[in-house]
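Student: fold the following.
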Amino acid sequence: MAQTKNPYYSGPVTDHFDGVRFFNPDGIEPGGFRDVLKWQFGSGRQRVPWPKTVESPFAPAKPEARISGEGLRVTMVGHASMLIQVTGLNILTDPVWSERVSPFSFIGPRRVIAPGIAFADLPPIDIVLVSHNHYDHLDLSTLKRLQQAHRPRFATPLGNDTIIRRAVPDADIVTMDWGHRLEIADGVSIDAEPCHHWSARGAGDRRMALWAAFVLSTPAGKIYHIGDTGFHDGINYRAAREKHGGFRLAILPFGAYEPRWFMKGQHQDPKEAVEGMQLCNAAHAVGHHFGTFQLTDEAIDDPLVRLKAALIVAGVAPERFRALQAGEVLDVPLE
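Tutor: Sure thing, here's the model as predicted:
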């Protein structure tokens, strides 16, 4: 029997890599094919359809070229795609401007709301953070466009560089393992940190590329960005606080969580996102991963309803955890 090979990455065994596949230490493995069938075709499924199109209450943003000093500005594009402007740098997270998040152009989750920034209106992009290789986070079509228009530096966890380079051969890519640091400029760095998730581009490459959260350390404060994560008993949030002390801003997923029996290990819900904000000692949070592509069963507005309730229960002022709509801009307070 042929030994399984990893097409993306080859490296030493670690506490989260067994020589072929990455894994979450003491974590939950993603559901298998039978679980997918149970979810999709089980008699108890309660999928709430989304509208085909939604209008954002905000017009598409036209960002300034740069934000300097103590300013920290976040503009929502949609789903996990955001523009972070800080210390004169323009940073995109998991950029997706495509109509679908799928290996196919004609089928798969389709965008219901237009991007909050028209691609042509982007300011000069310096850094692109790609947290993992699921299609709603690693969109090769968009990465090609960014390379052609901006030639940014791409930072991504181990193995994802192989996927990106096949489509963008001349890209400047920095690959990062958990615990690795990338120095950007004086006083500016990026750390790759653990999150509880998984990866796959198809049926035969599950967990063969790493997933990660990112910590941006800047003179204007620290930013904790998570593309996707299960709550995992708050282990990674506590570790981030212990290592980094706290954050001016945490950018946290809080959507795509139903049904819980299937999604719990990979997508936290609003209550867990609020608890995560508190555990990592974030002064402010921006929520994402909602209202753009229907990936799971909950209604399009369910994350917002549950977030509001979770904030009340936790005693967190609603202005401290913002769920930005496409095109909405937030200047993050200093305190």
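Student: please count neighbours and contacts with C-alpha atoms only from this point.
Tutor: Fine.
Student: all helices for the stretch 101-250 of the chain, in order.
Tutor: 140-149, 160-167, 235-244 (DSSP state H, counting those that start in this stretch).
Student: leaving out the residues flanking it, which one is nearest to residue 219?
Tutor: Closest residue in space to residue 219, ignoring its immediate chain neighbours: residue 187 at 6.1 Å, by Cα to Cα, 6 or more residues apart in numbering.
Student: contacts only, for residue 72.
Tutor: Contacts for residue 72 (Cα atoms under 8 Å, 6 or more residues apart in numbering) come out as 84-87, 220, 331-333.
Student: check residue 217 too.
Tutor: Remark: with contacts taken as Cα under 8 Å, 6+ apart, residue 217 is in contact with 187-190, 223.
Student: what separation do you get for it and residue 187?
Tutor: Using Cα to Cα, to the nearest Å, residue 217 is found at 7 Å from residue 187.
Student: now for the two: what residues contact both?
Tutor: Counting by Cα under 8 Å, 6+ apart, nothing touches both residue 217 and residue 187.
Student: in this structure, where's the longest helix?
Tutor: Counting by DSSP state H, the longest helix found in the chain is helix 302-314.
Student: which parts of that helix are buried?
Tutor: 303-304, 306-308, 310-311 (16 or more other Cα atoms under 10 Å).
Student: also this sequence, please, to line up against the first:
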Amino acid sequence: MSASVRWLGHSTVTVDVVRAAGGLRIVTDPVLRPGLAHLRRRTRTPEPADTAGCDVALVSHLHHDHLDLPSLRRLRPAVLVTPPGASDWVRWKLRVPTTRVVEVAVGETSELATASGPVRVSALPAHHTGRRTFARLSRAPEDCPAVEHLVRVPGAFPGREPGDLLVWAVGDTGEFAGADAVLTAGGRAPDVALVPVGGWGHTLGPHHLDPRQAAELVARVRPGTSVPVHWGTLHPIGLSRTMGDRFVEPGRRFVAEAARLGVPGAVQLPIGGSLTL
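Tutor: Below you'll find the model as predicted:
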């Protein structure tokens, strides 16, 4: 049995698990195009093979750089997990009858059936505005909160204690009390955390984590492996030259801050890079 993580840029990560009954592929916040809205991709666009055969896709909130409908239509996941209150709208806009769209409320866990066995997805609170830009024009619900997801894959590591794989997909959040609720939800620290450490603009604001804040969060939770995401990928049209070190520094700074705090397992991946868990 084996498990691996591959960062495809921004908040898009594939988690591949081989269990006794077969393979499982999870994709987080899929953005698979060269650009969307006013943003353009600085790096290679993922190839179809990078995400093909997606069993479960997770969407943390309705912002365009996390819920991109053309990317989801291309992905065609077997199951798509949306933030609470968004499933009906996503199902209507997506129009992919082969995709089962479900939502998980904050504090709840849903067991999803996949070809290789069950997967359990829990939704945790996040400190982030989840409202979609131009929501009224697209008829998007305006009161859908942003969430973090904790994914439990039973039977990922047979013969090892614990044998389940725990993946914490933080999505997007700022600092808030109770940000370590993942420990209660999981009963232990996650095996891997996908932690946002930056953004696509010139400023972050209170609803995002910078590298130091992200390192302080993982210092409280102590996941086995921490991968910095939500940086180094997108920029507003015409502003790539004004982004300074935002394409190269947040990941390095996160790893350095984690080391300063004595947190092992912080790994900066290049876009397209992977690691084995």
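Student: next step: the contacts of residue 72 of structure 1 restricted to strands.
Tutor: When DSSP state E defines the strands, the subset of the contacts of residue 72 of structure 1 inside them is 84-86, 331.
Student: mind putting the residues you listed into JSON lines with neighbour count and distance to residue 155 of structure 1?
Tutor: Supplementary listing: those in JSON lines, determined by neighbours: other Cα atoms under 10 Å; distance: Cα to Cα, whole Å:
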{"residue": "84", "neighbour count": "20", "distance to residue 155 of structure 1": "15"}
{"residue": "85", "neighbour count": "24", "distance to residue 155 of structure 1": "16"}
{"residue": "86", "neighbour count": "24", "distance to residue 155 of structure 1": "17"}
{"residue": "331", "neighbour count": "11", "distance to residue 155 of structure 1": "24"}
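Student: with respect to residue 198 of structure 1, which of those is nearest?
Tutor: Of all those, residue 84 has the smallest distance to residue 198 of structure 1: 24.7 Å, by Cα to Cα.
Student: which position in structure 2 pairs with the closest one?
Tutor: Pairing criterion TM-score structural alignment: the partner of residue 84 of structure 1 within structure 2 is identified as residue 15.
Student: how about the strands of the stretch 1-150 of structure 1, start to end?
Tutor: Taking DSSP state E, counting those that start in this stretch to define them, one finds strands in the stretch 1-150 of structure 1 at 72-78, 81-86, 89-93, 127-129.
Student: residue 324 of structure 1 is nearest to which of these?
Tutor: Across these, the minimum distance to residue 324 of structure 1, taken as Cα to Cα, is reached by strand 72-78, at 6.1 Å.
Student: the closest one: average distance to aligned residues in structure 2?
Tutor: Once superposed with structure 2, the aligned residues differ from strand 72-78 of structure 1 by a mean of 1.1 Å; criterion: mean Cα distance after the TM-score superposition for structure 1.
Student: ok so, going back, still contacting in structure 2, which of the contacts of residue 217 of structure 1?
Tutor: With both residues aligned by TM-score structural alignment, their matches' Cα atoms under 8 Å, the contacts of the contacts of residue 217 of structure 1 that structure 2 also has are 188-190, 223.
Student: just the buried subset of those, please.
Tutor: Buried residues within those, counting neighbours by 16+ other Cα under 10 Å: 188, 190, 223.
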